[in-house]
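Asker: here is a sequence with its predicted model. Questions after.
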Amino acid sequence: MHNDCFYCTKNEELKDLMIEIKSLEVSTLYLNRDQTHTGRCILAFNQHKKEIYELTEQERKFFMEDISTSARALKNAFAPKKINYGIYGDLVSHLHMHIVPKYENGVNWGEAFVNSPKQKDFINNEAYQEIVSEIKYNL
């Protein structure tokens, strides 16, 4: 655990950016508060690691299973045409994967999703809870 990492401390900064959905085998699934892409989630590895190559073979296997489980839940919940995946970590060095449903003729269709769009789509608490419930149901 790193005291300066919001994924490790689960502090207010984390809660301002995302909503915890569920803990999986080796990671935790969060709903990104920016819902420019409906259902956009982040899957954070539970231990503080920076890179995939730092994981053991078994941790990598379980992390990929958690990614697959999460993506399948998003596909079943929201029927996107495609799901994009992104691992960055330049500014937040805790290993995490962006799992972003993409919708034909929707925002960023046909190109990579914009990680930090200029105009974000923040919704009300009731709408967040509906999305979280739909994802949980499909996990």
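Answerer: Structure received.

Asker: contacts, neighbours, all on C-alpha from now
Answerer: OK.

Asker: what's stretch 121-133 in contact with?
Answerer: If you take CA atoms under 8 Å, 6 or more residues apart in numbering as the criterion, stretch 121-133 is touched by 21, 31, 33-36, 39.

Asker: buried residues in that stretch, which are they?
Answerer: For stretch 121-133, burial by neighbour count (16 or more other CA atoms under 10 Å) applies to 128, 131-132.

Asker: what's the answer for stretch 106-115, then?
Answerer: Neighbour-count burial for stretch 106-115, counted by 16+ other CA under 10 Å, picks out Phe113.

Asker: ok, structure two:
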Amino acid sequence: MIKVSDLKVSQLFLFKEQSYTGRLNVVYKDHAVEFYELSDEQRNLFMEDVATVAKAIAKAFNPDKINYGAFSDTLSHLHMHIVPKYKDGYGFGSVFEMNPQKTYLSDAEYDAVIEKIKANL
């Protein structure tokens, strides 16, 4: 993953695998494994970060749908996958694949995606 920015209580990372254009991961800054471990205020701020990122992705890439995932059996850190989906794009209408390993970008293309995201945060 490539770090994009710091948020209120999270860090934002771009997945290098970009079958879903603009796919990101919002990672809680402090140590937590489960949502229930957060106070109401921490949880609300984390979800605010998630919503801020989703809104930025909507503005930057105009996806048809945004999928959210908080999957982790082995990684002991709270995070949320933000997965833009496009009607004519990879995997639309099905559950997103964690790492399809189909689409990687050049450094310049990663930079362009990150700048587009940052411009809309």
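Answerer: Noted; the coordinates are in hand. Everything quoted here is computed from the prediction, not taken from an experiment.

Asker: what's the TM-score here?
Answerer: TM-score for the superposed chains, counting by TM-score structural alignment, normalised by the length of the second structure: 0.97, backed by 121 aligned residues with a CA RMSD of 0.8 Å.

Asker: returning to what we had before: can you list the contacts of stretch 121-133 of the first structure in JSON lines and add distance to Met97 of the first structure, neighbour count and secondary structure?
Answerer: Below are the contacts of stretch 121-133 of the first structure laid out as JSON lines (distance: CA to CA, whole Å; neighbours: other CA atoms under 10 Å; DSSP: H, G, I helix; E, B strand; the rest coil):
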{"residue": "Ile21", "distance to Met97 of the first structure": "15", "neighbour count": "19", "secondary structure": "strand"}
{"residue": "Leu31", "distance to Met97 of the first structure": "12", "neighbour count": "25", "secondary structure": "strand"}
{"residue": "Arg33", "distance to Met97 of the first structure": "15", "neighbour count": "21", "secondary structure": "coil"}
{"residue": "Asp34", "distance to Met97 of the first structure": "15", "neighbour count": "20", "secondary structure": "strand"}
{"residue": "Gln35", "distance to Met97 of the first structure": "16", "neighbour count": "17", "secondary structure": "coil"}
{"residue": "Thr36", "distance to Met97 of the first structure": "17", "neighbour count": "24", "secondary structure": "coil"}
{"residue": "Gly39", "distance to Met97 of the first structure": "14", "neighbour count": "27", "secondary structure": "coil"}
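
Asker: can you tell me the closest non-neighbouring residue to the residue most central in space within the second structure?
Answerer: The centroid of the second structure falls nearest to Leu24 when counting by CA atoms, centre = their mean (2.4 Å). Leaving aside its chain neighbours, Leu24 of the second structure sits nearest to Leu14 (4.5 Å; criterion: CA to CA, 6 or more residues apart in numbering).
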